[in-house]
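Engineer: Provide a 3D model corresponding to the input given below.
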Amino acid sequence: MTPDAALAADIDATSRLTGEFTLRSGQVADTYFDKYLFEAQPDLLDRVAAQMVDLLPPDTELLGGLELGGIPIATMVSARTRLPALFVRKQAKEYGTAKLAEGPDVAGRRVTIVEDVITTGGAVRDATRALRELGAIVEVVVCAIDRSPAGENPLADVDLEIRSVLTRAELDAVHG
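Structural biologist: Here you go, the predicted model:
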């Protein structure tokens, strides 16, 4: 088994749930990948982060981890690459600094978004638009699992390239 297939098998075994699940997009799915089940396992989280390092554009200046699942992954990738992490909220907090993105200033900097699972890309789309409004250059998102249909980029409308560690097809291929 290749390292990628071994990772896919371990992620699948740890986080695939079957039943009826309503996704953030409102879609109903019969399979759900509970990313917190693999993100809570240090060895699996580290293996995902190691794979993400190779997917980062070489000009990345900041790693934008999306609340909540993207934050532990971005932190691990930051520790491996020494690139600063940015923690991106779903909405700006209404107290204190009232920031949307916690960490270094993003204006004029290349931010690679880090996310756990992408299906329709709603949270990533929202974060991309918000970061761009703050002056960030956002062109790529790296994710642990891309659940979107093969050959489709649900984030093409915001000119965002998706680079994934694993796809739904790769997870399905190892599911026994």
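Engineer: could you use CA atoms for every contact and neighbour count after this?
Structural biologist: Will do.
Engineer: could you find the closest non-adjacent residue to A74?
Structural biologist: Nearest residue to A74, sequence neighbours excluded (Cα to Cα, 6 or more residues apart in numbering): G65, at 5.0 Å.
Engineer: now swap in R47 and tell me
Structural biologist: L7 (7.4 Å).
Engineer: check the gap between that neighbour and V77 for me.
Structural biologist: With distances taken as Cα to Cα, to the nearest Å, L7 is found 17 Å from V77.
Engineer: more neighbours, these two?
Structural biologist: Shown here are L7 and V77; by other Cα atoms under 10 Å, V77 has more neighbours (26 against 20).
Engineer: which of the three states applies to the residue nearest to A74?
Structural biologist: With DSSP: H, G, I helix; E, B strand; the rest coil as the basis, G65 sits in strand.
Engineer: report the central residue of the protein.
Structural biologist: E115 (1.2 Å; Cα atoms, centre = their mean).
Engineer: want to put them side by side, so please do this one too:
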Amino acid sequence: MTLQTEIMNQLIDEQIVKFKEEGHFTFASGIHSPIYTDLRQTISYPKTRKDITKALAALVKEHYPDTTVIAGVATAGIPQAALVADELDLPMVYVRSKPKDHGTKSQIEGVIREDDKVLLIDDLISTGGSVLKAAKAVQAANYQVSGVLSIFSYGFPDAMQNFEDAGLTFEPVITYSDLLLRYQERAGMPADKVASYQSWHEDPWNWEK
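Structural biologist: Have a look, this model is predicted:
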């Protein structure tokens, strides 16, 4: 069993991933969704936490080997970044959603040096808005961004376009398609329900219309 499959099994068994048969969840972006992934819960499960850390660290080595600083996106990306930075023995910083209103009024907390290459980590990517906002803050401070990692990505076209427009790339440990297939196999989801979830993924903004 691959590490990715083991992580998906744990997300399903621990109900960190939830599929609704009726009704919907609402994302911060406004999208209505039959699925919700509460990845903040992963830090409460030691094995899940360790497996995700190993998987993210492997993605750093494979796709962004020149990274010199790991950055967490506030708030859900902060613990993940700390774990990965520790695993790779790299410095860590975190990026606030906005500059603080006191003291130095910093948006980036921690030390970045002029020639560093900063890798941003968030828990999930839907449209990419939060992590790209953090990336812009790093770039506005005249630092280099090597790329973005997440535990999970919905794989929406909006995100793909937003990252392309920003000139950045990202890599997730798990994609929506991977997770839906694994959920079908593990939970015995009927084919018509799988088709409904696939239909949502193809056009999430207009799913209920």
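Engineer: still on that earlier bit, what's the match for the residue nearest to A74 of the first structure in the second structure?
Structural biologist: With TM-score structural alignment as the criterion, G65 of the first structure lines up with G72 in the second structure.
Engineer: who touches its match in this structure?
Structural biologist: Counting by Cα atoms under 8 Å, 6 or more residues apart in numbering, G72 of the second structure touches 78-82, 92-95, 120-122.
Engineer: now the residue in the second structure sticking out farthest from the centre, what's its secondary structure?
Structural biologist: Residue farthest from the centre of the second structure, counting by Cα atoms, centre = their mean, is G103 at 30.0 Å. Put simply, G103 of the second structure is coil when judged by three-state DSSP.
Engineer: that one matches what in the first structure?
Structural biologist: Using TM-score structural alignment, the partner of G103 of the second structure in the first structure is G96.
Engineer: go on, F152 of the second structure?
Structural biologist: Checking with TM-score structural alignment, F152 of the second structure has I145 as its match.
Engineer: surely its match touches D116?
Structural biologist: Yes: in this structure, I145 of the first structure is within contact of D116 by Cα atoms under 8 Å, at 6.3 Å.
Engineer: which one of the two has more residues nearby?
Structural biologist: D116 (27 against 24).
Engineer: in contact with that one, which residues?
Structural biologist: Counted by Cα under 8 Å, 6+ apart, D116 of the first structure has contacts 35, 69-70, 73, 143-145.
Engineer: of the residues you listed, closest to S164 of the first structure?
Structural biologist: Within the contacts of D116 of the first structure, the smallest distance to S164 of the first structure is 4.8 Å, found for C143 (Cα to Cα).
Engineer: which of the contacts of D116 of the first structure does the second structure keep?
Structural biologist: Contacts conserved in the second structure for those, counting by both residues aligned by TM-score structural alignment, their matches' Cα atoms under 8 Å: 35, 69-70, 73, 143-145.
Engineer: restricted to helices, list those.
Structural biologist: Judged by DSSP state H, helices contain the following of these: 35, 70, 73.
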